[in-house]
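Trainee: Sharing a model that was predicted from the sequence below.
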Amino acid sequence: MDMEYVKEQLKNLLAIDSPSGYTKEATDYLLKEFEKLGFHAYRTVKGGVIAEIGGEDENNAVFLEAHVDTLGAMVTQIKGNGCLQICPVGGIDANSAEGETVRIRTRSGKMFDGTCQLCNASVHVNGKYADTPRKYDVMEVVVDEKVFTKEETEALGIAVGDFVCFEPRTVITESGYIKSRFLDDKLSAAILLGYAKHIREDNVVPERKIYMHMTVYEEVGHGGSASIPEGVTEVLSVDMGCVGEGLACREHQVSICAKDSKGPYNYEVVSNLIEAAKRAGADYAVDVYPHYGSDAEAALTAGYDVRHGLIGAGVYASHGYERSHVDGAKNTLLLLKEYLG
């Protein structure tokens, strides 16, 4: 497996702003990458990307899903002081958003920098700074332009409904740790591109036909609820593996989820994933996630008659400044290679 390619694709994807609802630049990039690899890919009406990877059994096909939409925010009001009131897109907590560099993307195509701050953010001025609960109604985006009134900010072309994109701050250390916002789930998208590269360059013909679906609304709950091709009997989400207290998974491992907040995953699929991990010699963990939902579950909720599963490289500090490891990506690839045949 070409891990340098995976790391390159990860950095490229993370550099593209793509909060849920503003994902065309990311999907344009994916369409070009699949074309470079020699696979037919197309954009769904909903905006995601589906690639046909090939394989033998077309009536027992596997639908691999990762998502390239991320957390973000949207302008809800231009305040009298020229700053922006925002609301979250997806589950980005106000505590995590504070102090982050952002980009405001207007519908006219202009882009402006800013910072998400607590209102009256100077400790030397605000005596209640430490006592203020961080919620979006006491937060604002300070625009990096010479604006001090609502009218001056509006004159820039910034308006209600504009997307606010957070800087990912991507770092890959010499020891292999990957630190960035939005590893959920661009790390998995890069892993699937790496798997597709392996299929093409090593002339692999999987036992079952494989499709890849890069979804664009997972963070708001309905990314995988449509567009499953005929013949698919199994949906396998490749998303982040949870790392935290009470769970076994670490950033160096591939996580196999047995159950999350929506319920158990298909018993046969989970059992087969565990056996495949053992055969491949992959470092893995099996966990139950207390606060989680996936594209695979969205497919079942939408009424598709499929088996479902969920795997992913371990990611710590989910929905914040996240951390994983190159070994977690490598073990995920080992599991995919063995499981899909």
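Mentor: Perfect, I can see it now. Residues are numbered from 1 along each chain as shown.
Trainee: contacts, neighbours, all on C-alpha from now
Mentor: Will do.
Trainee: Spell out the residue ranges of the strands in the stretch 51-200 of the chain.
Mentor: 57-67, 72-78, 84-89, 101-105, 111-118, 139-143, 163-166, 171-172, 177-180 (DSSP state E, counting those that start in this stretch).
Trainee: Can you add distance to residue 205 and mean neighbour count and give these back as JSON lines?
Mentor: Compiled in JSON lines, the strands of the stretch 51-200 of the chain are given as follows (distance: least, Cα to Cα, whole Å; neighbours: other Cα atoms under 10 Å):
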{"stretch": "strand 57-67", "distance to residue 205": "10", "mean neighbour count": "22"}
{"stretch": "strand 72-78", "distance to residue 205": "39", "mean neighbour count": "21"}
{"stretch": "strand 84-89", "distance to residue 205": "39", "mean neighbour count": "22"}
{"stretch": "strand 101-105", "distance to residue 205": "43", "mean neighbour count": "22"}
{"stretch": "strand 111-118", "distance to residue 205": "45", "mean neighbour count": "20"}
{"stretch": "strand 139-143", "distance to residue 205": "50", "mean neighbour count": "24"}
{"stretch": "strand 163-166", "distance to residue 205": "39", "mean neighbour count": "28"}
{"stretch": "strand 171-172", "distance to residue 205": "33", "mean neighbour count": "15"}
{"stretch": "strand 177-180", "distance to residue 205": "31", "mean neighbour count": "20"}
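Trainee: out of those strands, nearest to residue 229?
Mentor: The closest of the strands of the stretch 51-200 of the chain to residue 229 is strand 57-67. By Cα to Cα, the value is 8.4 Å.
Trainee: Would you mind giving the strands of the stretch 51-200 of the chain as TSV with distance to residue 197 added?
Mentor: Converted to TSV, these look like this (distance: least, Cα to Cα, whole Å):
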stretch	distance to residue 197
strand 57-67	15
strand 72-78	30
strand 84-89	32
strand 101-105	32
strand 111-118	34
strand 139-143	41
strand 163-166	30
strand 171-172	22
strand 177-180	21
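Trainee: Comparison target, given below:
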Amino acid sequence: MPKFELDYDYLEETLLQLLAIPSPVGLTDAVARYTANQLEHMGVPFEMTRRGAIRATLKGKQARPARAIVAHLDTLGAMVRELKPNGRLAIVPIGHWSARFSEGCRLTVFTDKKQIRGTCLPLKTSGHAFGHEVDEQPTNWDQVEVRVDVSARSIMDLEAAGFRVGDFIAFDPNTEICPSGYITSRYLDDKAAVAALLTACKAVQDHKLIPPVDVHPLFTITEEVGSGASAALHGDIAEMVSMDIAIGAPGQNTDEHAVTICMQDMSGPFDYHLTRKLIGIAEKYNIAHRRDVFRFYRSDSAAAVEAGNDIRTALIGFGADASHAYERTHRSALTALARLTTHYLLSKPVAARDERKMASIDGFTEQLTPDEMVVPSTPLPVPHDFMDELLGTPKK
């Protein structure tokens, strides 16, 4: 395996710049332009879809079976649902997140002509006015509103200021990097993975490394609403690894100081061979890693398969805490993710046979060889009714 060094300073600076660019689903042009500029500066060719998803190419020694590695540029956010008679805005979420994490947050409303600042607050905010009722409010999106930083006491005032139903809202990321190496911010999901992927591309370019097969870094723009990598793929791609957040919590095996290799999410198990290839790479190069299963999680990989793509998929993520809230990770997790990503794109494909969509059994993968299979010492009994039905024997 060729040797390389990762530019962590580049990773961190890129992450900070990405986090500074608002990009809720549907408002992603700016972050797509930034990412395209990074690829162009590295000398990595790319194409963009009509809406702004990016498919880059790191040319390999052979074109097929090609692989893709994907991270998403879009984030959570909100949209104006109603101009309220009290001069405030009712909102709905973009993506799936709890209203409890919106309360008290500063934000920007993107009107048709300008950007206006505001704060998201519960309907009953002031303890001096509502007393204990402040603590008794339910938590949902009907219980919050946006107080905009303009003089507005009516619907007419809001309209005169330029507010309309359907205006996008981006919440401030409130990013902080601590001397201890911890990084706290909204939207580490998935901009930390984007920064790690760009860093891996930079390592390949800086060291003039050539992957065994073509690699297509993909940057999607609708993962948070489920469609994600259903676009930007093409028929030569046989393997796809998604890079995303991985959450440590009670009952989970993920750690904030390691990369997680996900075995299954709510869409089902990931590819047996591709997943174990990633585990093997992590073990070989002493990359801190954990295996985990996520019950309430889906990624770009699921969107790609559900769109009808017959490809092997896997999911790797940076260990983190508090997803879709104030997320936290550690620089060691981002380094582990970037290292695993770089080693993977420089590795051989799972199976040479995968260069063709359809082929004979020659070269087909094997999960368990006959000598590994566990066979009961005593044959299990088969119900007579089942055998009668199977053999067509008349019932007595």
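Mentor: Yep, that arrived. All of these numbers come straight from a predicted model, not from anything done at the bench.
Trainee: Need the TM-score from the superposition.
Mentor: After superposition, the two chains reach a TM-score of 0.98 (TM-score structural alignment, normalised by the length of structure 1), with 340 aligned residues with a Cα RMSD of 0.9 Å.
Trainee: if we can go back for a sec, among the strands of the stretch 51-200 of structure 1, which is nearest residue 290 of structure 1?
Mentor: For residue 290 of structure 1, the closest of those is strand 57-67, at 20.2 Å, according to Cα to Cα.
Trainee: Relative to structure 2, which residues correspond to the closest one?
Mentor: Aligning strand 57-67 of structure 1 against structure 2 (TM-score structural alignment) gives residues 62-72.
Trainee: swap in stretch 285-295 of structure 1?
Mentor: Equivalent residues of stretch 285-295 of structure 1 are located at 290-300 in structure 2, counting by TM-score structural alignment.
Trainee: got the end-to-end distance for the matching stretch?
Mentor: This stretch, stretch 290-300 of structure 2, spans 20 Å end to end (Cα to Cα, to the nearest Å).
Trainee: can you pull the buried residues of it?
Mentor: 290-294, 298-300 (16 or more other Cα atoms under 10 Å).
Trainee: Between the strands of the stretch 51-200 of structure 1, which one is closest to residue 190 of structure 1.
Mentor: For residue 190 of structure 1, the closest of the strands of the stretch 51-200 of structure 1 is strand 57-67, at 9.2 Å, according to Cα to Cα.
Trainee: For residue 31 of structure 1, which of the strands of the stretch 51-200 of structure 1 is the nearest?
Mentor: Closest to residue 31 of structure 1 of the strands of the stretch 51-200 of structure 1, according to Cα to Cα: strand 57-67, at 14.1 Å.
Trainee: Now for the counterpart of residue 101 of structure 2 in structure 1, how many residues are close by?
Mentor: Aligned counterpart of residue 101 of structure 2 in structure 1: residue 96 (TM-score structural alignment). Other residues near residue 96 of structure 1 come to 13 when the count uses other Cα atoms under 10 Å.
Trainee: any idea how far residue 27 of structure 1 is from the nearest residue in space to residue 96 of structure 1 that is not next to it in sequence?
Mentor: When the adjacent residues along the chain are set aside, residue 96 of structure 1 lies closest to residue 320, with 5.8 Å between them (Cα to Cα, 6 or more residues apart in numbering). Per Cα to Cα, residue 320 of structure 1 is found 23 Å from residue 27 of structure 1.
Trainee: which one of those two has more residues nearby?
Mentor: Shown here are residue 320 of structure 1 and residue 27; by other Cα under 10 Å, residue 27 has more neighbours (24 against 20).
Trainee: And for the aligned residue in structure 2 for the more buried one, nearest residue in space, chain neighbours not counted?
Mentor: Correspondence of residue 27 of structure 1 to structure 2, assessed by TM-score structural alignment: residue 32. Leaving aside its chain neighbours, residue 32 of structure 2 sits nearest to residue 52 (6.1 Å; criterion: Cα to Cα, 6+ apart).
Trainee: wait, the one you found sits on residue 221?
Mentor: Yes: if you go by Cα atoms under 8 Å, residue 52 of structure 2 and residue 221 touch, sitting 7.1 Å apart.
Trainee: out of those two, which sits in the more crowded spot?
Mentor: Shown here are residue 52 of structure 2 and residue 221; by other Cα under 10 Å, residue 221 has more neighbours (29 against 20).
Trainee: Just confirm residue 12 of structure 1 is within a strand.
Mentor: No: Residue 12 of structure 1: not assigned to a strand; according to DSSP: H, G, I helix; E, B strand; the rest coil it is helix.
Trainee: contacting residues for the residue sitting nearest the centre point of structure 2?
Mentor: Among the residues of structure 2, the one closest to the centroid is residue 244, at 3.6 Å (Cα atoms, centre = their mean). When contacts are counted by Cα atoms under 8 Å, 6 or more residues apart in numbering, residue 244 of structure 2 touches 71-72, 189-190, 193, 299, 315-318.
Trainee: Could you tell me the angle between the helix ranked longest in structure 2 and strand 62-72?
Mentor: The longest helix of structure 2 (DSSP state H) is helix 188-206. Relative orientation of helix 188-206 of structure 2 and strand 62-72, computed by axes from the mean of the first three to the mean of the last three Cα atoms, to 10 degrees: 150 degrees.
Trainee: Mean distance of the next helix or strand after helix 188-206 of structure 2 to its aligned residues in structure 1, please.
Mentor: As assigned by DSSP states H and E, the chain's next helix or strand after helix 188-206 of structure 2 is strand 213-220. Compared with structure 1 after the fit, strand 213-220 of structure 2 shows a mean deviation of 0.8 Å (mean Cα distance after the TM-score superposition for structure 1).
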